[in-house]
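Peer 1: Build me a structure from this.
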Amino acid sequence: MHEVESAMLGIVRDAWEKRLGKRGLGVEVNFFDFGGTSRIIAEVRADLMAGLGREIPLVAFYRHQNIRALARHLAGGADASPEAGRARRPAPGGRQRALRGAARARRTEGEA
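Peer 2: Okay, the predicted model is just below:
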């Protein structure tokens, strides 16, 4: 990790710890697992924008849900892709696939 990413890691960690009221947060732990909410994200975002002097899209906090991923994103690092640190959604289950298939079948029946 280079100096910019390392400095950004400290800035992001400080902002999260301040707003979550917790110390010693792990850099890989999901923000929401530590009690983060959308209101707290708005507060962290405001703190970081004021401290960094730049606009940060709200979606960045949902795409980069741990300290390391958000710090790398803000520093423009190699791991700044939208997928870094993002919570993974499970693939749809069999019931969901069946419902989607049935919905598609009804749409195509009406078009014939």
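
Peer 1: alpha carbons only for contacts and neighbour counts from here, please
Peer 2: Will do.

Peer 1: For the helix or strand where residue 68 lies, name the packing helices and strands.
Peer 2: Residue 68 is part of helix 67-75 when elements are defined by DSSP states H and E. Applying 3 or more C-alpha pairs under 8 Å, 6 or more residues apart in numbering; DSSP states H and E, we find helix 67-75 packed against helix 3-20.

Peer 1: list the helices and strands the helix it packs on packs on?
Peer 2: Packed next to helix 3-20, using 3+ C-alpha pairs under 8 Å, 6+ apart, are helix 38-52, helix 67-75.

Peer 1: winner for burial among those?
Peer 2: For those, the largest average neighbour count (mean count of other C-alpha atoms under 10 Å) is found in helix 67-75, namely a mean of 24.

Peer 1: Could you also give me the structure for this second sequence? I'd like to compare it with the first:
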Amino acid sequence: SFDPNKPLFNEFSFEDFNSFNFYLGRGPRISSYRGFGYHNHDVTIIKNFRIKEKVDFQLRGEFFNIWNWHTFNCPTQCWGSGAFDTSVGDSNFGLWNGTVTNPRNIQFVGRFTF
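Peer 2: All right, here's what the predicted structure looks like:
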């Protein structure tokens, strides 16, 4: 809402000219609301078979995260320490710490309906 007692122009929306930081605003360049894309595609294939007038059989294949894309967790910062252990003196150096996404999961279903 507009308040005539406050300035209309927000000076904190822009960086100080003498700071030589070439991005907009005085906040951090990348906030916690921004990160790498999250991909998760699920596919289901269904085939129905009529056995008798009141008896059906359904065969279904369900594929979760079909392309097996991984999104690594990012608890502290996205460029290194979140996804892999970057402490050289640690015995787990270079090991993966976990992901946000699950690995590919495939399940088959057979169902009789009568």
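
Peer 1: After superposition, what is the TM-score?
Peer 2: TM-score for the superposed chains, counting by TM-score structural alignment, normalised by the length of the first structure: 0.22, backed by 45 aligned residues with a C-alpha RMSD of 4.9 Å.

Peer 1: returning to what we had before: show the subsequent helix or strand relative to the helix holding residue 68 of the first structure.
Peer 2: Stepping forward along the backbone from helix 67-75 of the first structure, the first helix or strand reached (DSSP H and E) is helix 94-111.

Peer 1: Pull out the buried positions in that next one.
Peer 2: Across helix 94-111 of the first structure, burial judged by 16 or more other C-alpha atoms under 10 Å covers no residue at all.

Peer 1: Quick check: nearest residue in space to residue 16 of the first structure, chain neighbours excluded?
Peer 2: residue 44 (6.4 Å; C-alpha to C-alpha, 6 or more residues apart in numbering).

Peer 1: need the contact list for that neighbour.
Peer 2: By C-alpha atoms under 8 Å, 6 or more residues apart in numbering, the contact list for residue 44 of the first structure reads 15-16, 19.

Peer 1: Between those residues, which sits nearest residue 59 of the first structure?
Peer 2: Of all those, residue 59 of the first structure sits closest to residue 16, with 16.3 Å by C-alpha to C-alpha.

Peer 1: So what's the residue count around that closest one?
Peer 2: Neighbour count for residue 16 of the first structure, taken as other C-alpha atoms under 10 Å: 26.

Peer 1: How much space separates it from residue 47 of the first structure?
Peer 2: 10 Å (C-alpha to C-alpha, to the nearest Å).
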